[in-house]
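In: Sequence first, predicted model second:
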Amino acid sequence: MRILTSLLATALLALPLPTLAEGDAEKGEKVFRKCRACHDVGPDAKDKSGPALNGIVGSAAGASPEFGYSTAMKEAAEAGLVWDEASLTAFLTKPRDFLKGTQMSFPGLRKEADVANVIAYLAQQEAAPGN
């Protein structure tokens, strides 16, 4: 039994883990310039026409208490949407397909690498105190 457990543990460790390391945060910062008209990140980030995105990776949708989200986003939040890598990838690729009724006017990022890079960049943005 110990041998089987040891073999299983070794096999699991050999599997590639999905990580945000696939994206390049430095490149993501450059791609994020497309988002800055509506979204902010960083120590002094504030909501604009879109919410500030500090701490977004791994957080619940609709988590910015001061932001006026669309009905579609509120419903997704109530249904338990969490902004993990998979949901962010789908949303950033085609926001209106992922969340029917979203008010986000951006059509999406066309390149998979750009999406991965933006997610890696956003993952570095710490949540504001109290969030």
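Out: The structure has been received and is ready for your questions.
In: From here on, just use CA atoms for contacts and neighbour counts.
Out: Will do.
In: How about Ile56: what's its closest non-neighbour residue?
Out: Trp83 (6.5 Å; Cα to Cα, 6 or more residues apart in numbering).
In: So that neighbour is in contact with Gly58, correct?
Out: Yes: shown here, Trp83 and Gly58 form a contact pair, counting by Cα atoms under 8 Å, at 5.2 Å.
In: Name the residue in the two with the higher neighbour count.
Out: Neighbour tally, Trp83 and Gly58, criterion other Cα atoms under 10 Å: the higher count belongs to Trp83, 19 against 13.
In: how much space between the more buried one and Pro95?
Out: Using Cα to Cα, to the nearest Å, Trp83 is found at 13 Å from Pro95.
In: Could you give me the buried positions within stretch 49-68?
Out: Buried residues in stretch 49-68, defined by neighbour count with 16 or more other Cα atoms under 10 Å: 50-57, 59-64.
In: Below is an additional structure, to be compared with the one above:
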Amino acid sequence: MNPRLAPAVAWLAGGLLVAGASAAPEPAVLQRGEQVYARCAACHAIEGHRTGPQHCGLWGRRAGTAQGYTNYSKALQRSGIVWDEHSLDLFLKDPMKAVPGTAMGYAGVKDDAERADLIAWLKEASQPGKTCQTKR
């Protein structure tokens, strides 16, 4: 391959991977993600608030704004984060490093594959009106 073309090919391949990432994940990925989510269930649920806020409607929501949930830290409310694959990946890896002062006292999901499976599952399971209903 022409060395001058390598960056363009890498960019194109990355774009194709990103485009493919929007397709429905494999059932095994979703199953593993749901198993990882079981660790979150002590504080979170998809359709209702617990110690932490519900996850229904998570995608595209600004951090610290789940309707009806009032126990957010000021740090999370002021973070400016909008939840998507990238922001969740950073936050779930180490919440206290990603948002110093967060009330989420959890060490994080350190394993990259587990975190990716969890994020894929959350994306599918948290779609309001399609897979869950938000509580007000």
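Out: Looks like it came in fine. Nothing here was measured: the structure is a model prediction, and the numbers come from that model.
In: that older thread, return the member of the buried residues of stretch 49-68 of structure 1 nearest to Ala11 of structure 1.
Out: Val57 (28.5 Å; Cα to Cα).
In: residue contacts, that closest one?
Out: Counting by Cα atoms under 8 Å, 6 or more residues apart in numbering, Val57 of structure 1 touches 83-85, 88, 119, 122-123.
In: Please repeat the previous calculation with a cut-off of 6 Å.
Out: The contact partners of Val57 of structure 1, taken as Cα atoms under 6 Å, 6 or more residues apart in numbering, are 83-84, 123.
In: in structure 2, which spans are strands?
Out: With DSSP state E, there are no strands along structure 2.
In: Just want the most central residue of it.
Out: Centroid-nearest residue in structure 2, with Cα atoms, centre = their mean: Leu88, separated by 3.7 Å.
In: Quick check: closest non-adjacent residue to that one.
Out: Ile119 (7.1 Å).
In: Okay, the one you found and Ala113 of structure 2: tell me how far apart.
Out: The spacing between Ile119 of structure 2 and Ala113 of structure 2, counted by Cα to Cα, is 10 Å.
In: which one of the two has more residues nearby?
Out: Shown here are Ile119 of structure 2 and Ala113; by other Cα under 10 Å, Ile119 has more neighbours (24 against 13).
In: Please say which position in structure 1 the more buried one maps to.
Out: Under the alignment defined by TM-score structural alignment, Ile119 of structure 2 corresponds to Ile119 in structure 1.
In: State the distance from that match to Glu75 of structure 1.
Out: Ile119 of structure 1 is 23 Å from Glu75 of structure 1, by Cα to Cα.
In: before we move on, what about Ala116 of structure 1?
Out: For Ala116 of structure 1, the distance to Glu75 of structure 1 - Cα to Cα - is 26 Å.
In: Could you tell me how many residues sit around Leu76 of structure 2?
Out: 21.
In: What lines up with it in structure 1?
Out: Checking TM-score structural alignment: Leu76 of structure 2 goes with Met73.
In: And Thr65 of structure 2, by the same measure?
Out: Under TM-score structural alignment, Thr65 of structure 2 pairs with Ala63 in structure 1.
In: circling back: out of Ala116 and Glu75 of structure 1, which sits in the more crowded spot?
Out: More neighbours surround Ala116 than the other of Ala116 of structure 1 and Glu75, with 23 against 15 (other Cα under 10 Å).
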